[in-house]
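*Asks:* One predicted model, sequence on top.
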Amino acid sequence: MTAKHAFHLALLVVFMMVAPARAEDLRAVMEADNARWLAAYNANTPAAFPAMYAKDAVLLPPGSQPVNGNEAIGKFWEARLKPGDKKDHTFEIVSIHQDGKYAYQVARWTVVVVKDAGERTRFSGNTVRIFERQPDGGWLTKVHIFNADK
């Protein structure tokens, strides 16, 4: 094996090791973002939502018109979070991918709402969120789509 071939082989090995590391980093970012989002939802703190969405974000809820802008998205969640209801909302990431300054996450979601009387109702569905990397290196949700299982 020539020195040139050895060099190319070494480069190939390095690139093969870097790709999984980047995917793991993206997964960690997505898990952290999910944890922030779920904490806001489960604790009934809708004021936390606008900071998680880009100023020009779009939310596409099922059976509704698009909700445009992070402040309007915050109001959307405020209207849906009922004070006093206990919630157990979860995300299970199905797939993630990054291309430059954009990344997407496909996930399954479930939420169990517990009324004061103890009545439990379970809902579930799918969600896709497209994230945009910000100049500070952080990620904000640019597009959020979700649906419910029938």
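*Replies:* Looks like it arrived, so ask away.

*Asks:* Going by C-alpha atoms from here, please, whenever you check contacts or count neighbours.
*Replies:* OK.

*Asks:* Lys115 touches Lys86, doesn't it?
*Replies:* Yes - counting by C-alpha atoms under 8 Å, Lys86 is a contact partner of Lys115 at 6.7 Å.

*Asks:* Settle it for me: which of these two has more neighbours?
*Replies:* Between Lys115 and Lys86, counted using other C-alpha atoms under 10 Å, the more crowded position is Lys86 (19 against 14).

*Asks:* for comparison:
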Amino acid sequence: MTSEVVNKAAKWDETFNRGDTVSLGGFYAPEALVIPAGGAPVKGPEAIGKFFKDLQSNGFAGHKIVVDSVIEDGNTLIASGKWQLNGPGENGATKQYGGNWVNVVKRNGADLQILLHTWN
């Protein structure tokens, strides 16, 4: 199961890093929530895709996910790990940001869909 989540996380990174935020929204279930650190919740694939598009338009790129843990309970998984992202720093320099993330994921047939995505 962990390898399936690792593969999905790698595809998420690849999709984000090529700037395909419409497809990125497709990783999320219709009822999904993204709760950014210190920010307002974002609901649904279209709004989530727009959230990440706005993030990229502010100079954030080079996302990298590391999966540290996967807990499975039936069709529900809880995945967690570390993330890194490059973005604007002081005086136009690039700064590396990072922290912890948690996803609650549901199995939808052969696919995995994110129900909740949050980070610090």
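*Replies:* Arrived safely. Model, not experiment: these values are computed from the prediction.

*Asks:* the longest strand in the second structure is where?
*Replies:* Ranked by number of residues, the top strand in the second structure under DSSP state E is strand 94-108.

*Asks:* So which elements touch it?
*Replies:* strand 76-88, strand 111-119 (3 or more C-alpha pairs under 8 Å, 6 or more residues apart in numbering; DSSP states H and E).

*Asks:* could you check the angle strand 76-88 makes with it?
*Replies:* Angle of strand 94-108 of the second structure versus strand 76-88, following axes from the mean of the first three to the mean of the last three C-alpha atoms, to 10 degrees, is 160 degrees.

*Asks:* now the angle from strand 94-108 of the second structure to strand 111-119?
*Replies:* 140 degrees.

*Asks:* neighbouring contacts of strand 94-108 of the second structure?
*Replies:* 75-89, 112-120 (C-alpha atoms under 8 Å, 6 or more residues apart in numbering).

*Asks:* Please compute how far it lies from its chain's middle.
*Replies:* 5 Å (C-alpha atoms, centre = their mean, to the nearest Å).

*Asks:* Stretch 95-103 of the first structure now?
*Replies:* Relative to the chain's own centre, stretch 95-103 of the first structure is displaced by 12 Å; criterion: C-alpha atoms, centre = their mean.

*Asks:* in the second structure, what residues pair with that stretch?
*Replies:* Alignment of stretch 95-103 of the first structure against the second structure: residues 69-77, by TM-score structural alignment.
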